[in-house]
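S.K.: following is a predicted model, sequence given first.
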Amino acid sequence: MSKNILIVDDSPSIRQMVELTLKTASYAVTTAVDGQDALDQCKSKRFDFVLTDQNMPRMDGLTLIKNLRGMSAYGRTPIIVLTTEAGDDMKAKGKAAGATGWMVKPFDPAKLLAVVGKVLV
C-alpha cells in the first residue's frame, strides 16, 4: 500500500514539482495551499508524511508543525520543512517545533526521494 504524503506550499509551481516527483515514486499525494489548509485536512485524513514550506499566508510551517505535534495522530509522523530559509536559527526553531528535518529550495528530486524513503521506513 502506498504511503499518503501531504505537501504544503503556497507556490503552485513548487507543489506541482514536488507532487510529480513523489507520484513518480508511487506515493499517494495530497496538496495544501498553506498551513491552515493543511491542518484542516489533517483533522479528517491521516498522512504518513508531511512536507511543508515555512513562509505561507494564514499559517506558517512552524505553527503548522506545532499544531500537528499537539495531535495524537501526528506525534510521530515525519515532518520535513522544505523552504528557502537556510539559517541555523531557523533550523533550530524548526527542530524545537518538532520538525524531523530540513531541506532547502530549490530541491533536488533525487535527494527529496532519498529523504522521504529514509523517514518512511
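M.R.: Perfect, I can see it now. Numbers count the residues shown, from 1 in each chain.
S.K.: only C-alpha atoms from now on, for both contacts and neighbour counts.
M.R.: OK.
S.K.: residues of stretch 65-82 that come out buried?
M.R.: Neighbour-count burial for stretch 65-82 flags Ile65, Lys66, Asn67, Leu68, Arg69, Tyr74, Thr77, Pro78, Ile79, Ile80, Val81, Leu82 (criterion: 16 or more other CA atoms under 10 Å).
S.K.: return the subset of the residues you listed lying in strands.
M.R.: Here DSSP state E is the test, and these give Ile79, Ile80, Val81, Leu82 as lying in strands.
S.K.: below is structure B, check it against A:
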Amino acid sequence: MAKRVLVVEDNELNLKLFCDLLRVHEFEAEGVRDAREAINRATLFAPDIIIMDIQMPHISGLELIEAIRRDVILRRIPVMAVTAYAGKGDEERIREAGADAYVAKPISLMKFIGVVRELADLADSRALV
C-alpha cells in the first residue's frame, strides 16, 4: 500500500513538482496551498508523512509544525521541512519546532526522495509503538 504524503506549499509550481515527484515514486500525494487548512486536511487525509514549506503567508511552517506536535492524532506523523531559507541556525530552529527532517531549496530530487523514504520507515516504526 502506498504511503500517503501531505504536501503543504504555497508556491503552486513547487507544490505540483513535489506531488508529481512523489507520485512517480509510488507515494499517494495530496497538496494544500494554504497552511491555515493544513491541520484540517491532515486530519481528513490521514497522511503517513507531512512535507511543508517553512516560509508561508498567514501561518509559518514553524507554527504549523508546533501545532502538529500538539495535536494528539497528528503528532506521530514525521514532518519534513523544505525551505529556501538555509541560514545559520535555521535547521536547528526548525528541528527544535519538531521537524524530523530538513531539506534546503533548491532541492536535489534524489535527496528529496531519499529523505521521504527515510521518513516512511520512521512512520512505520512509530505506527508499531
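M.R.: Done, it's in. Everything quoted here is computed from the prediction, not taken from an experiment.
S.K.: show me where the second structure has strands.
M.R.: Counting by DSSP E, residue ranges of the strands within the second structure are 4-8, 28-32, 49-53, 79-83, 101-104.
S.K.: which residue ranges of the first structure form helices?
M.R.: 12-24, 35-44, 61-69, 88-97, 109-119 (DSSP state H).
S.K.: buried deepest among these, which one?
M.R.: For the helices of the first structure, the stretch with the most neighbours on average is helix 61-69, a mean of 21; neighbours defined as mean count of other CA atoms under 10 Å.
S.K.: by how much does that helix deviate from the second structure on average?
M.R.: After superposition onto the second structure, helix 61-69 of the first structure sits on average 0.5 Å from its aligned residues (mean CA distance after the TM-score superposition for the first structure).
S.K.: hang on, Gln54 of the first structure packs against Leu62?
M.R.: Yes: using CA atoms under 8 Å as the test, Gln54 of the first structure is close enough to Leu62 to be in contact (6.5 Å).
S.K.: could the helices of the first structure go into TSV alongside distance to Met103 of the first structure?
M.R.: Listed next are these as TSV, based on distance: least, CA to CA, whole Å:
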stretch	distance to Met103 of the first structure
helix 12-24	12
helix 35-44	17
helix 61-69	13
helix 88-97	10
helix 109-119	8
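S.K.: those: which one's closest to Asn4 of the first structure?
M.R.: Ranking those by their distance to Asn4 of the first structure (criterion: CA to CA) puts helix 12-24 first, at 10.2 Å.
S.K.: what residues does the closest one touch?
M.R.: Counting by CA atoms under 8 Å, 6 or more residues apart in numbering, the neighbours of helix 12-24 of the first structure from elsewhere in the structure are Ile7, Val8, Asp9, Ala28, Val29, Thr30, Thr31, Val33, Pro109, Leu113.
S.K.: which one of those residues has the most neighbours?
M.R.: Using other CA atoms under 10 Å as the neighbour criterion, Val8 leads the contacts of helix 12-24 of the first structure with 30 neighbours.
S.K.: quick one: map that one onto the second structure.
M.R.: When the structures are aligned by TM-score structural alignment, the residue of the second structure matched to Val8 of the first structure is Val8.
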